[in-house]
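J.: All I have is the shape, not the residue letters:
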């Protein structure tokens, strides 16, 4: 994101990618073994509330950010606020009158740019966000990472970029010494509909000597040291995350008469998972706990303490039994009686029943309990749900779209 990029160079990169010259061989390095959640923000604050200051800080100013951008980044909730519906809204506005001074004169636009620098950074793992991006000529949303302030020596990983004149296309890029700016090395994928029409999950899986980009779980680009033309691979230290909506600049061009303001990027969540060296299972987390439902005060339970594969979990009166003790492990699994909570058949659709089976390393066995009490399957991005709002003993559990309802809310007990 933080670089000068010309349209001709972007076109050349896209053409080169289509010919496969930048595509890394799948034999160059092993794919990342992804562990449990190490950091997350689900943006469950009240409507109009600011971003969580313990997790994010702001970049401010209107200096063009190396790209001749036109916006002034503020700390105002007019530009960055939680919407009360489980989203963060980053909004670019056309200001009248303009109250800020930019590199080109009085700013016509304001927007927001937040980052985890000095709050959180990590080496390797999965970095992902669910985003509904804005649209329009001259609009430039981004989700990206920096390895430090000495750019490009410390590196940049662009997880998601979009420019308004290419509404269906996501771009993923790395920048480092000798391959920065217009020389950044990247790939792109075009979907059948504009990215602004719906939420999509944008991610990188980053491991030693390999970075893989996906959109909605589908890989579209990967890069290894073999792809950077003999230059230095600088992706072996901590990186922090950035979310922003830029206006104008060398790559997207400036807004025109067709551009409608305000334009908002909605962020459903941002999550970071750990990396497991060599794909081995890390030591189990210490301590197990009951998981109590907000709907009925009953606990997530393995019927009759039966640890056989395929046993369907249920709700039952909390009784401190071993069959109601669950542990969140560092590989992302949720375990009871030595087995993993698992969507039956590996399905990720609404209504999929939940069972226990042997832990097998399948990503569908990864879960997280959010600060808002949502017990979320990370592959499906769906919640553990008490079927039919049944408050009785023996109530069945299933995967379902997260709705914030009591039958989807859980607390450690």
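T.: Nice, thanks for sending it over. On a predicted model such as this, the values are computed, not experimentally measured, just so you know. Numbers count the residues shown, from 1 in each chain.
J.: From now on I want contacts and neighbour counts done on CA atoms only, so please keep to that.
T.: Will do.
J.: Contacts for the longest strand along the chain, please.
T.: Ranked by number of residues, the top strand in the chain under DSSP state E is strand 263-275. With contacts defined as CA atoms under 8 Å, 6 or more residues apart in numbering, strand 263-275 is touched by 32-43, 86-93, 124-135, 141, 207, 245, 331.
J.: which of those are buried?
T.: Buried members of the contacts of strand 263-275, scored by 16 or more other CA atoms under 10 Å, are 32-38, 40-43, 86-93, 124-135, 141, 207, 245, 331.
J.: For stretch 271-279, buried residues please.
T.: Those would be 271, 272, 273, 274, 275, 276, for stretch 271-279 by 16+ other CA under 10 Å.
J.: Which one of these is nearest to residue 147?
T.: residue 272 (15.6 Å; CA to CA).
J.: For stretch 116-128, give me every contacting residue.
T.: 32-35, 39, 54-57, 201-208, 236-242, 270-275.
J.: my guess is residue 246 contacts residue 66, does it?
T.: No. Residue 246 is beyond contact range of residue 66, at 11.9 Å (criterion: CA atoms under 8 Å).
J.: Second structure follows, compare the two:
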């Protein structure tokens, strides 16, 4: 596959303006949002083979070559146990070596490095669920480890239309920082929607768990069980959400490239990435209709509801005891709208002021109907940059909704349920 800073796994350092606008509210510390409805294990590799054993080809295959992979990378990917092998201690070891065998030709001439890139495109794909690996990453300037996914329709629609989910990326010059990103049509390469977390010690000092929980219209990233990034269709500035079909997984260690830069005199070889396990869990709908979610308030424990399940234009949205009726089955649509019973959540008369009622109205393409549920649990109207709020902090059935300045209060916090 070809990619560069404008190709797959090309993570943006510059944020998309709309994404920044939605995420830039300065708020108190987040409450814990609801996690995706995660089912049982559907695929795993615990890497418990004897020392020297090759990769299990019923689970993983190899990408091979030295064409730069769209990023001007310097390594040649092989299928040799010199670059990917079990260590007998419960780990897969991917090794990047300073190596220049005569038969390995790279885009810049005779290759200087070898490494490995494993993928499940021919053995396993899945839409939605939890994808997690426990990894000890390598280190050093120009070293670029990753655990990521691509859409299984890459061969027919190409990149970025197939979609890309980067679960974990690190570049050697930022040893304490993990990045998580999506790429798709209109938000690829330098425009990818990205988040990161920086910890107090180099990630290469030990094992860490890297994971995404992926459900319809939502992807959430975690480092060691702590959320650090969340995206939904409202973050895409009107671009198409393409994370609605099966993806396959990739593990690799690249050497050099446009984003990480290139090895220098400080970079030591060989560098190894140790993978303790990769596990995938399925997705369940939690009792909601497929592709929908309830939105439960942190203050009241009640859910956003259409009064009397009557989707008339202008219906004043309320909170009500959570149930499984269509009146509480909300969908975060690909255009950034939030929908139930065939209509859209809407600020009355496209209002942006404090106190604007939040109603149900026929979907009309007006940007005023775009919302995003951010990592703090704020349901933000993007046009107003204000939060969906329970008026007068009323926790009772029938409490009405309005827009108000985001303050981090419990009557403004929502979670998928």
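T.: The structure has been received and is ready for your questions. Worth saying up front: this structure is predicted, and the values here are computed from it rather than measured.
J.: superposed on the first structure, where does the helix ranked longest in the second structure end up, distance-wise?
T.: Once the second structure is assigned using DSSP state H, the helix that runs over the most residues is helix 17-23. With mean CA distance after the TM-score superposition for the first structure, helix 17-23 of the second structure departs from the first structure by a mean of 7.5 Å once superposed.
J.: That helix: which residues count as buried?
T.: So, applying 16+ other CA under 10 Å, buried residues of helix 17-23 of the second structure: 18, 19, 22, 23.
J.: Tell me which residue of the first structure lines up with residue 75 of the second structure.
T.: When the first structure is aligned by TM-score structural alignment, residue 75 of the second structure is paired with residue 71.
J.: what do you get for residue 132 of the second structure?
T.: Match for residue 132 of the second structure (TM-score structural alignment): residue 128.
J.: which SSE is that match in?
T.: Per DSSP states H and E: residue 128 of the first structure is located in strand 125-132.
J.: Between strand 263-275 and whatever helix or strand comes next after that strand, find me the angle.
T.: Counting by DSSP H and E, the element after strand 125-132 of the first structure in chain order, helix or strand, is strand 139-146. Inter-element angle recorded for strand 139-146 of the first structure and strand 263-275: 20 degrees (by axes from the mean of the first three to the mean of the last three CA atoms, to 10 degrees).
J.: Tell me which of residue 246 and residue 66 of the first structure has more neighbours.
T.: residue 246 (29 against 14; other CA atoms under 10 Å).
J.: Can you tell me what that one aligns to in the second structure?
T.: Residue pairing (TM-score structural alignment): residue 246 of the first structure is matched to residue 254 of the second structure.
J.: Would you mind putting the buried residues of helix 17-23 of the second structure into CSV with distance to residue 359 of the second structure alongside?
T.: CSV is the format used below for the buried residues of helix 17-23 of the second structure (distance: CA to CA, whole Å):
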residue, distance to residue 359 of the second structure
18, 23
19, 24
22, 21
23, 24
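J.: Could you tell me how many residues sit around the aligned partner of residue 270 of the first structure in the second structure?
T.: Under the alignment (TM-score structural alignment), residue 270 of the first structure pairs with residue 278 in the second structure. Number of residues near residue 278 of the second structure (other CA under 10 Å) recorded here: 21.
J.: again with residue 213 of the first structure
T.: Residue 213 of the first structure - counted by other CA under 10 Å - has 28 other residues nearby.
J.: Quickly find the element holding it.
T.: Per DSSP H and E: strand 210-215 holds residue 213 of the first structure.
J.: That strand corresponds to what range in the second structure?
T.: Mapped onto the second structure using TM-score structural alignment, strand 210-215 of the first structure spans residues 218-223.
J.: so how far does that stretch sit from its counterpart in the first structure?
T.: Counting by mean CA distance after the TM-score superposition for the first structure, stretch 218-223 of the second structure comes out at 0.2 Å.
J.: Go through that stretch and flag the buried ones.
T.: So for stretch 218-223 of the second structure, counting by 16+ other CA under 10 Å, buried means 218, 219, 220, 221, 222, 223.
J.: Report the contact partners of the second one.
T.: Taking CA under 8 Å, 6+ apart, we find residue 219 of the second structure in contact with 212, 213, 230, 231, 232.
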